[in-house]
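In: here you go, sequence then predicted model.
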Amino acid sequence: MALRPVMVNIKALDPSAVGRFWAEALGWSAYSPGVTTYVGPAGGLVWPDPVVVGIDVVPVPEPKTTTKNRVHLDLATTSAAHQTELVARLQALGATPAHVGQGDVPWTVLADPEGNEFCVLEPRAIYRGTGPIAAVVVDCADPRAMARFWGEAMDWTLHEVADDHAVFRSAKGVGPYLEFLRTPDVKTVPDRVHLDLLPYPGDDKAVEVARLRALGATDLDLGQGDVSWTCLADPEGHEFCVLEPS
């Protein structure tokens, strides 16, 4: 038994607008069958996608605070020219420069139209072939502890673990990486970006949720009410949801 990350969940005041931004940013398409906007590769919504980790943008009534998100996306580029072009195109779409204490670095930090931070990376060999999203990055205090929890929670492969970072990727070697980076800041507000995990067909969601609790996850009440998914937090308080398998 194990779970797989299938979506990056982004909360937004205007999910349609934020979904359109991310679709244009990634070269994907936005699908809005209801109040949630799904963003994935063009050609029709595939659920779950066998390669990519998609984006679902969900409506909330509260705007983002000035606190930096503890989960963000890193976007891949193939050359210095591509990085420059992508940053310019994203700003034309409504992205704005963001300052999170990064100093003089080779990547560019931006925020989407509702203030969610993300990075446009300089070209790196490790991210060739990931698709437009190089990595989902999670700030944490203890990457080794996160590696232990998430390594048991998911079926992804642990590629690296050290005192300052831990790196996972799908066991099939496709799609983005999931990275835990040690940072000095602490969690103070609910995050507006989190992972959605999905059991495999035939697996029991309730059994998976019980297994996660035994690993150290805790129940989370975000006012979600009676829904088909289960909201949990990992041992450092990062929110995530376990979806009902289709």
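Out: Structure received. Note that the structure is predicted; figures quoted are calculated from it, not measured.

In: from here on, contacts and neighbour counts on C-alpha atoms
Out: Will do.

In: count of residues packed around Ala147?
Out: 21 (other Cα atoms under 10 Å).

In: isn't there a strand covering it?
Out: No. Counting by DSSP: H, G, I helix; E, B strand; the rest coil, Ala147 is not found in a strand; it is helix.

In: what sits closest to it if chain neighbours are left out?
Out: Computed as Cα to Cα, 6 or more residues apart in numbering, the closest residue to Ala147 that is not its neighbour in sequence is Ala166, at 6.1 Å.

In: so that neighbour touches Glu179, yeah?
Out: Yes. Between Ala166 and Glu179 there is a contact under Cα atoms under 8 Å: 5.7 Å.

In: so Ser16 touches Thr37, yeah?
Out: Yes. Counting by Cα under 8 Å, Ser16 does reach Thr37; the two are 5.9 Å apart.

In: adding another structure so you can compare the two:
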Amino acid sequence: MYLENIVFDAVDPRRLGTFWQDLLGAELLTDSPEGFETRLSIPGGPDLDLCFQPVPDPPADPVRLHLDVLSGPARDAVVAEALRLGARHLDIGQGNVPWVVLGDPESNAFCVMDDRTAHRDTGPIAAIPIDSADPERDARFWAWLTGWTDAGAAAPRTLRHPSLRGPLLEFCEEPAPKSELKNRMHLDVRLEAADDPDEVAAGIGARGGRELRPDWGDIPWRVYQDPSGNEFCVLPAP
């Protein structure tokens, strides 16, 4: 199994997808009524696809998963470019911090980060922070699910692709428990040919996750929650 997608719910997938594609320098994969997809390739590391799926109404949930954008010494220039592309400044109670919090065109919060040694070789996404009720437990869960390994960075627990390239996956203490609302952003994991879907489902359950059975019609993937309630999908092998 491997981490393949970062998925956004979007009222206007093309507008939101184009914003992120331009900000990150990603490559267009799909632009259709079913959604917008763009690929971020990390030299020597993973490929991550950003997928923007249509929803009828703006998401109302608190942001439990977000992106930290790399900037380094050029932080102000990255902020200016994000604002030019359609972002806006956002106050989420961050106070006096060395990074800048912005909202994308659909008000998904993201951070333009300060210069950090831990962000070396990440590519344009420095980190993917996730709210967690138990960072130790959830890091073990996602390490098993993705094959990513301990990175020992500043968050309570942090994983990274085995190449040590690409973004950090950071597990942060949640400010509040997960609500019943579906997260506006989630991750997708892709099975490989040798993976048995039912064995994977059993492994998810044994490690504290659970399968959901939403009424979305006939879909080729399976939907789960991690032990802290964050949704993710397991996609069939190519």
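Out: Sure, I can see it. Just so it is clear, the model here is predicted, and its values are computed rather than measured.

In: TM-score for this pair?
Out: Remark: TM-score between the superposed chains equals 0.91 [TM-score structural alignment, normalised by the length of the second structure]; 235 aligned residues with a Cα RMSD of 2.1 Å.

In: picking that back up, so which of Ser16 and Thr37 of the first structure has more stuff around it?
Out: Comparing Ser16 of the first structure with Thr37 by other Cα under 10 Å, the one with more neighbours is Thr37, at 22 against 19.

In: quickly find the element holding the closest residue to the more buried one other than its chain neighbours.
Out: Using Cα to Cα, 6+ apart and skipping the chain neighbours, the partner closest in space to Thr37 of the first structure is Val57 (5.1 Å). Using DSSP states H and E, Val57 of the first structure sits in strand 54-59.

In: where's Arg128 of the first structure relative to Glu122 of the first structure, distance?
Out: Distance, Arg128 of the first structure to Glu122 of the first structure, by Cα to Cα, to the nearest Å: 12 Å.

In: and the lengthiest helix in the first structure, what's buried?
Out: Selection of the longest helix in the first structure by residue count, based on DSSP state H, yields helix 80-93. By 16 or more other Cα atoms under 10 Å, the buried positions in helix 80-93 of the first structure come out as Gln83, Leu86, Val87, Leu90, Gln91, Leu93.

In: ok, now stretch 152-161 of the second structure?
Out: Buried, per 16+ other Cα under 10 Å, within stretch 152-161 of the second structure: Ala153, Ala155, Arg157, Thr158, Leu159, Arg160, His161.

In: any chance you could list what contacts that stretch?
Out: 45-46, 118, 135-136, 139, 143, 147-151, 166-173 (Cα atoms under 8 Å, 6 or more residues apart in numbering).

In: of these, which belong to helices?
Out: Checking the contacts of stretch 152-161 of the second structure against DSSP H, those in helices are Pro135, Glu136, Ala139, Ala143.

In: give me the neighbour count for the spatially closest residue to the first one that is not a sequence neighbour.
Out: I take that to be Pro135 of the second structure. Using Cα to Cα, 6+ apart and skipping residues adjacent in sequence, the residue nearest Pro135 of the second structure is Phe171, 5.1 Å away. For Phe171 of the second structure, the count of nearby residues is 25 (other Cα under 10 Å).

In: repeat that for the one 5 residues further on.
Out: Using other Cα under 10 Å as the criterion, Ala176 of the second structure is surrounded by 11 other residues.

In: now do Ala151 of the second structure
Out: Neighbour tally, Ala151 of the second structure, other Cα under 10 Å: 18.

In: tell me the contacts of it?
Out: With Cα under 8 Å, 6+ apart, Ala151 of the second structure has these contacts: Arg157, Thr158, Leu159, Arg160, Leu168.

In: can you check Met7 of the first structure too?
Out: Val53, Gly54, Ile55, Asp56, Leu195, Asp196, Leu197.

In: could you dump those to CSV with neighbour count and distance to Ala23 of the first structure?
Out: Converted to CSV, these look like this (neighbours: other Cα atoms under 10 Å; distance: Cα to Cα, whole Å):
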residue, neighbour count, distance to Ala23 of the first structure
Val53, 26, 13
Gly54, 22, 10
Ile55, 22, 9
Asp56, 25, 11
Leu195, 22, 18
Asp196, 24, 18
Leu197, 23, 21
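
In: got the residues you listed as JSON lines, with distance to Asn69 of the first structure columns?
Out: Below are these laid out as JSON lines (distance: Cα to Cα, whole Å):
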{"residue": "Val53", "distance to Asn69 of the first structure": "19"}
{"residue": "Gly54", "distance to Asn69 of the first structure": "19"}
{"residue": "Ile55", "distance to Asn69 of the first structure": "16"}
{"residue": "Asp56", "distance to Asn69 of the first structure": "17"}
{"residue": "Leu195", "distance to Asn69 of the first structure": "13"}
{"residue": "Asp196", "distance to Asn69 of the first structure": "16"}
{"residue": "Leu197", "distance to Asn69 of the first structure": "19"}
